[in-house]
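Engineer: no sequence on this one, just coordinates:
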C-alpha cells in the first residue's frame, strides 16, 4: 500500500546488470533459467519487451543512459572515450528537483581530465567530483575490471572491492582476479577466468565475498543511511554477469549442457556476409564462440552468474519490504547491453542483432497511478535514454526536452494512451577494434547505425558498404540478411528516410529552451531598443522610443 500522499516523490532504485541478455530471465521466456525475483518485480510493474540500448558496448551505452542523449550527441562513443565537460547527466537534472543521485558500483565513466583542467575544476571539489563521476555522488565506485598485463592494470583507479577482499584475509595483491575471477586447477595453480576453459570451475572465493553479494550489502548500507533523507535515486550497477565467466559455488554447477538454449545461427550467415559482420565473425571472439565446447563451458557459468544476481535481488527486495520502504521505492531493472554467447557466430556484443542490442527493462512503480499496468508487458519501442526523462518526471521535475532526447515512460506506466516513437536508434563506433584493422578503415568510416521499427531492422555502415536488413516478422531470429535484395529497395529507402529524420534532430542547442525562444519573440528586439528596418513614420509603440526622444543636447565640438 502506497505510504505517501498523492504528490509525494518516491525513491528510485535504478539497478543495472552488465551484459545481461534480455531473454535470460524466466519472465522473458527462458526455458531453464529460473529468476523468481526478476519475475517478482515484473509482476509488480511493467516489463518492456522491446527496449534497446543506444550502443552495444559498455561505456557508450552507459553514457547515453546517464545523459539521456544519443551517442552522437554526447560524443563518448566507446569505452574510455571521455565524456566531455559540460554534458549534463541524470544527477544534474535530478538535483534540480531536490532529489539526490548516488552511485553504488560501476559506471565505466572516463573523465574529461583535460577539459576539467582547462576550466580549473578540481576533482577534490564537490562540482569537480560530480563532473568526474558522471554526475553522481559516489557511495562506492568499482568498475569491476582489475585485469593486469605486461603494461600494468587495465583500470588504474583504486578498487574498493580489492581492499574489501584483503580485509577479509585474501592474501593476493589482486584478489579480484586470483580469487573472485579465477578457480584452482587440479595441480593447485590459478585457473584464470579470462581463459574460458576454466568457466566450469568454482571461483576461488567464499560466495558471500564475491562481487554481487558485496555490492548488495553496500546497497543495503546506503539505503539504511538514507532513512529520513529522501527522496533519492540510487544507481546500483553490478558488474555481473559480465565476463570473466566464472562464479563461486554453489552456482558453478547449477546448470549444465542440457540447460542451454539452442544456438541461433545458420550456415547461410557465413556465405557472403556483410563485410563488417564478416570481420567480426572472423575475429578471435567470434571464432571462439563458434566452437560448441566454448558455449557448453561458458553458458552454464553465465546462467549461474545470473542466478546469483537474482538471489541477491531477492535480498534487496526482502530488505525493502521488511524495512517498510518497498511501497515508497520505484525499482528499475535493466542492462547496458546483451551477449551473443555464440548466436550468429559471435561472442560478446558490438553489432545489432537482438542478443546484443536489446536489453531487459522492468519498472515497478508503487504509486496508485500505476496500478492498472501491474504485471503487464509493453511492446512499444523503448530506448534506454528514456530512463533519464522518466526519473525527472517521477521526481516531479519538468523534463528539459532541449537536452534530454528520451521520453518519459511515466504515461506508459500509468496506462495512458500516448503517442509513441515509430522507430528506435542505436549507434556503434568500432574504430579501435580488430575488425576496423582487418577492413583497413579510417576512424571516420567505422560507424554503424541501427534503425528498428515494429517489423524491420536495418544497419547502416559508413565506409561505402551496403546496409543489412532483417524482416523481424518473418525472420524473428535475424538469420536472413535482405540488405542486398532488390525486392526490398523500397523498404531500405524508407528506413533511410527515418535515419535521415533522426539525423536532423535538434541535439546541440542545450542552453536555451524552446519556451525561452518563444518568449524572445514577444516584442522582439524593440523592447531593448534595437529598431531595425524602421523608417520612422510607422506605428511604433511609444515605449520603444522613450530613450530616443526629447530635446537634443548640443555637442561640444570645441
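Structural biologist: Yes, it's here. Here the structure is a predicted model, which means the values were calculated and not measured.
Engineer: C-alpha from now on. contacts and neighbour counts both.
Structural biologist: Fine.
Engineer: Where is the longest helix in this protein?
Structural biologist: helix 292-322 (DSSP state H).
Engineer: Now it: buried residues?
Structural biologist: Of the residues in helix 292-322, 294-317, 319-320 count as buried by neighbour count, 16 or more other Cα atoms under 10 Å.
Engineer: And it, how far out from the chain middle?
Structural biologist: Put simply, helix 292-322 sits 20 Å off its chain's centre (Cα atoms, centre = their mean, to the nearest Å).
Engineer: Packing partners of it?
Structural biologist: For helix 292-322, the packing partners by 3 or more Cα pairs under 8 Å, 6 or more residues apart in numbering; DSSP states H and E come out as helix 36-44, helix 211-225.
Engineer: could the ones you listed be laid out in CSV, adding distance to residue 545 and mean neighbour count?
Structural biologist: CSV is the format used below for the helices and strands packed on helix 292-322 (distance: least, Cα to Cα, whole Å; neighbours: other Cα atoms under 10 Å):
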stretch, distance to residue 545, mean neighbour count
helix 36-44, 64, 20
helix 211-225, 61, 18
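Engineer: quick one on the thing from earlier: the longest helix of the chain vs helix 211-225, what angle?
Structural biologist: Helix 292-322 runs at 20 degrees relative to helix 211-225, counting by axes from the mean of the first three to the mean of the last three Cα atoms, to 10 degrees.
Engineer: could you point out which element follows helix 292-322?
Structural biologist: strand 329-335 (DSSP states H and E).
Engineer: one step back: with respect to residue 337, which of the helices and strands packed on helix 292-322 lies nearest?
Structural biologist: Residue 337 lies closest to helix 36-44 among the helices and strands packed on helix 292-322, at 17.1 Å (Cα to Cα).
Engineer: One more to weigh against that first structure:
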C-alpha cells in the first residue's frame, strides 16, 4: 500500500517555507544542490559479521566495497539492544531516558519531532518501502513519509510470528525442541514465496527505476538477519562449520554475569544445544548476511545505472543496523532488553556519497544519536528541535580521530514497571515470562565505553568491567578486582556526568516572557500549587506517633499532609525510618517513637550474604540468605502471589523496600515461608516444604504471640500468609486458630471500615485487600459453621478491591461495596479477580451454611422460595457480571499464562463450579447433609436433583466441568467432623459402606483431575509449570488415597483401637486402653503390624500382613473411569509410574511423617491450587 502524494512529492498540502532548507532560493542552503539519501538498515546485524570489519570467513564484497567508497566507523555504538528503543533513539537523536522510548511498545508519537518529519517538512520526498511497524505510532506515519508500504507485497504478510507482534500470540508446539528455542529453521525451499526482505528490495528497485521525485529519502528497514535463522540455497550451504570463527563459550568466561543470562539458558533449555547447533546457527546467519550483501549490491547497481541519470552521483548512501545478536556467545541466542554486551551494541556504520572522502576508516567513538544531525547537515536542512547528537560530517571530512570521549548504551526497567514489560507469544513466550517472573533480571542498566574499557552499571546487580583491548569478547569481568577500582570509579563518574547533562532539554521554541491575555477575566491557579504544610494539633502522645488513631483508622488531627505517597504498608517504610530516631519522613515527625514496631532498622544490601536483622528479643539467627531470598521472592510472585488471598502485596513496592532495607522483617519472613515449597529449595518429603521453612514459620508464630498488642498491616499480612502456609502443610487446626487472630487484628486496625476521606488511594487499596484477604481466609477455615465464623460479610463495610492491573500500576479505581445498595442502581464497578473471589466466598458462606442445615429447612431444594434457589440466583448473577477478561476463554488463558496468573483464574472458576456442586451435595450419598432417598424421589420429574441421585455413580467421572466438587465435598465433611469433635463413643454404625463409597468417589476425582490437567492444560500450554508434575500427582494421590486413615483417626474403629465388628470391651488391653491396629485405608480391615512398624509409619499394603497368613488381597479393586488415562495399565505405567504405585497400594504409606493431628487434613489442600 502506498500513500497518495501530489505531483511535487509533497503530502498534506505542505509548502516549504523560508528557513526550512527548501530549494526556493531563500534558505541558507539554497546555493547547494540538494542530495538524495538511501538508508539501508538490516536488523540484528553483528559488527564482526562483515569482511570489512575483520571477519576472515564471511563473503560480503558489496558491503566491503561500500566501506571503500566511503567511511567506516569502527567505534559506533547503538543506544539500545532492542529494535524499537534503538530506532526511536537514532531517529530522534535522543537517549532513551530523555525520550521515554524505553519499551518495545513505545513508538514515536505525533507530537514528537524526528528526522523523517523534519526532512518531509523541508520538502524531501520520504519513501519507506516496507512495513515493519516498530517505529511510527498511530497517526505518525502520514506525518513523516510520503510513500509507505510494499510495491510488491510478500504473501501471507505479516508472518505468523516476527518477534514484533504486539497482539497475536502463537500457540506453542506440543514440546518446543532445542532448534525452536534457538530460533533455527535452516534451509528454505527454493519454491517458497518471496519473504519480507525480498519484497522490500524488489519494491525499492521498482521504485528507483520509476524516476522518483527528487530530492528523496529512501528508507529500507529490512527484517533479516533477525531470527528465525533460515535462508535458501546457495546461501544455506555457503559456510562450513569447521571454518567459522570460534564463539565465546560460557565455560571460558570469568567474573560476575548478569542474572538474565542464566534465566534465559535455563528457561530456553539451551543446555540441550550441542556445539553443532551453535555452528549451524552461525553458518545460516552468515548465509543470511551474504544474501543481504547481494541485495545491497542490487540497490547500488540500480543507483549507478538508472536510466534517467546517475543517481549514485547525487545520493548519499548509509548502512547501519539497530543492534547485534548473541549468536552463541556466552551460550546465548538473540538479544535482551538489558543486554549491553558489545556483540549487541557495536554498529557497523558506513556513510558514502558525493563530496565525501573515500576509503576512510575511523576509530573515533560515536553513537547512533549522532545520525540525526549528520543527516540534516549532509542534506542541508536546519535543525529545529533539541537532541543529544553531534554531527559526524566534520569528523568525516577532516579525518578526525576523536569525536566523543564516551559512548553510552542503556536499557531495562524499574521493578515497578514490570507490568509494562514485553508480553509475547511463542517463540518469545519464555523471554516475556522471564521479564515478569524475575523483573530484576531486566533491571535498568547503563553501559559506557571509551577506547580502552567497557563498564556497565546495573541498578539491581553487580557491575561489569571489560578491557576492550585485551578482552574484545568481553569474557572476563574485572569489576570486582581491586586494581581496577579507579577505572570503575572514573566510568561511574562519566555515567553520572552524562545523566546530568542529558537529563532534559530546554525547548527551542520559546513561549515568551510577560505575555498577557487581554479581555479575559482573571482566574485563580492556586489549585496547581502545592498546599503548604498547615500547623497541626496533637491528638495524643508525641507528634507524629499517634498510634491509637493509626491503628483504628480514626480521623487523626495529626494526619499526613498532602504530598507524595508513602509505602503501601505505612508501618514498613515510615516506621522503619523512624526507628533510627533521626530520619525525617514526609508528613511525620523526627521525634523518636515511644513505641517501636517490629521493623528492620538495618538495610538489606544486595551484596550481603545474610540478612542483618534487629538485635532485639525477637532476633532470628537463622534467616534467609541473599540467594535464598532471591529464589523465594521469585517463587512467591510466580506461584503464590497470583492467589487472591496473597494479592495484598504490591509487587514493586515490596521489592523496593526489600532492596532499600525498610521491609517488615515479619512479612518478608512469611513470604519466604509460604514460597519455600514452590522453589528449587523445596523438600517434597517435608509438609512445610523444608526444615528451614518450618523453622522460620515457628519463629513467626513465636513473634506473633510475643507481640499480640502490636498490630500493624505488615503483621496482619504475615499472619495471613502463615495461615495459607499452614493450610498448604495440612495444619488446618493451626490455620483455624490463627484465622481468629487475623480477623481480630484486621478489625482492630479498622480495616473493615472506610478510611479517612483524605487517605491516599494506594494505602486505602492495600487496606481493603488485607481486609478482604482476611475475609476469604476465614471463609475457607470456618467450614460453613456459623458459630465459628470470625468475619461475617456484614461486618466488612468497605468497597471491593480494585482491578489487579490498576493496583499494580497504582491507578486509582473506584469500586462498589460487596452488598450494593439500591441507590447505586445498575452501576457495576466490581474490580478484578480478587473482587470476584471475594463475592464468590460470600456466596460460598451461604451455600455451605444451607447444606449443613438442610435437615432443618422447611422448604424442599426444588421449591422456588428455597434458600438453595437464592444461592443459585446469586451464582447466576456472579457469572453474568463476570468481566470478559475473567471469563474462562482461551484468549484469557493464554494471556494469564504469559503473566503467571493462570492458576488464580483456574482457581476462581473451580470454586465457581465447586459451589454449584456443593448445592447438589444434598442429593449425593455419603454426606451428613444428604437428603434421604425418600425425599429426593419427591422431586418433580426431570428435576436435576432426581437425575443426579439416580445416575450419581456414572455422573461423577464424566463431570469435567465439576471435577472439583467431590474434592470440596470431602473437605467439608472432614472439617465438619473435626470441628464437631466426634468422640470414640459416638454413633458409628453404618458408616463403613459410606466411607468406602466416598473412597471410590475420591479415586474417580483423582482420575478426573488427572485427565483435566494432563490432557487439557498440557495440550494448551505445553509448559511444565502449567500442569501438575508427576511429583505433584504423587503427593495428591497420597492425600486422596490415604486420607481416611488419618482424617478419621478420632473414630476408634478406623484408628485401629476398635476393629470393625467387635465390641469395645474385647479390644482393651489390661490397662484399659484401646489396642492399636493398622487399618487398610481401602478395605477398612485391620492389618497386623509390629509396634515398630506403627511407630515408624513404614506400613505397606503387601508387607503388613502376618507371615503365617496369606498376603492381603483387596476384595474389590478400585475401578477407574472410562476414558481415564489411568484406566489402561500400560498407559498408567508409562505416564504416571509414581501415581500408579500409590493407587495400587505398593507404595509406603506415610503415616509417620508428622503428628497425626497436624497431618489429618493436609490431603485435601493440593499445593498446585494455592
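Structural biologist: Yep, that arrived. The structure displayed is predicted, hence computed values, not measured ones.
Engineer: still on that earlier bit, so which of the helices and strands packed on helix 292-322 of structure 1 comes closest to residue 455 of structure 1?
Structural biologist: helix 36-44 (25.2 Å).
Engineer: what does the helix or strand following that closest one correspond to over in structure 2?
Structural biologist: Later in the chain than helix 36-44 of structure 1, the nearest helix or strand by DSSP H and E is strand 46-48. Aligned using TM-score structural alignment, strand 46-48 of structure 1 spans residues 71-73 in structure 2.
Engineer: check contacts around the nearest residue to residue 295 of structure 2 once chain neighbours are set aside.
Structural biologist: Of all residues not flanking residue 295 of structure 2 in the chain, residue 201 sits nearest, at 6.8 Å (Cα to Cα, 6 or more residues apart in numbering). Neighbouring residues of residue 201 of structure 2 by Cα atoms under 8 Å, 6 or more residues apart in numbering: 220, 295, 299.
Engineer: how near is the residue mapped onto residue 201 of structure 2 from structure 1 to residue 482 of structure 1?
Structural biologist: Here residue 201 of structure 2 is matched to residue 216 in structure 1, going by TM-score structural alignment. Distance of residue 216 of structure 1 to residue 482 of structure 1, given as Cα to Cα, to the nearest Å: 45 Å.
Engineer: next one: residue 79 of structure 1
Structural biologist: Separation of residue 79 of structure 1 from residue 482 of structure 1 (Cα to Cα): 31 Å.
Engineer: now do residue 250 of structure 1
Structural biologist: Taking Cα to Cα, one finds residue 250 of structure 1 at 45 Å from residue 482 of structure 1.
Engineer: Which of those two has more residues huddled nearby?
Structural biologist: Under the criterion of other Cα atoms under 10 Å, the comparison of residue 250 of structure 1 against residue 482 puts residue 482 first, with 18 against 12.
Engineer: before we move on, what SS does whatever residue of structure 2 lines up with that one have?
Structural biologist: Alignment note (TM-score structural alignment): residue 482 of structure 1 maps to residue 478 of structure 2. Look at residue 478 of structure 2: counting by DSSP: H, G, I helix; E, B strand; the rest coil, its state is coil.
Engineer: correct me, but residue 478 of structure 2 touches residue 466?
Structural biologist: Yes: the pair residue 478 of structure 2 and residue 466 qualifies as a contact (Cα atoms under 8 Å) at a distance of 6.1 Å.
Engineer: in the stretch 301-450 of structure 2, which spans are helices?
Structural biologist: Assigned by DSSP state H, counting those that start in this stretch, the helices in the stretch 301-450 of structure 2 fall at 342-345, 371-379, 393-397, 429-437.
Engineer: Which residue numbers in structure 1 does the second one align to?
Structural biologist: Pointing back at helix 371-379 of structure 2 there. On structure 1, the counterpart of helix 371-379 of structure 2 by TM-score structural alignment is residues 387-395.
Engineer: what do you get for the third one?
Structural biologist: Structural correspondence for helix 393-397 of structure 2: residues 410-414 of structure 1, per TM-score structural alignment.
Engineer: Would you mark the buried spots in the matching stretch?
Structural biologist: 410, 412, 413, 414.
Engineer: mind listing the strands in the stretch 451-600 of structure 2 by residue range?
Structural biologist: In the stretch 451-600 of structure 2, strands defined by DSSP state E, counting those that start in this stretch lie at 453-458, 464-467, listed in chain order.
Engineer: I'd like the ones you listed as CSV, with mean neighbour count and distance to residue 809 of structure 2 appended.
Structural biologist: What follows is the strands of the stretch 451-600 of structure 2, written out as CSV (neighbours: other Cα atoms under 10 Å; distance: least, Cα to Cα, whole Å):
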stretch, mean neighbour count, distance to residue 809 of structure 2
strand 453-458, 24, 23
strand 464-467, 22, 31
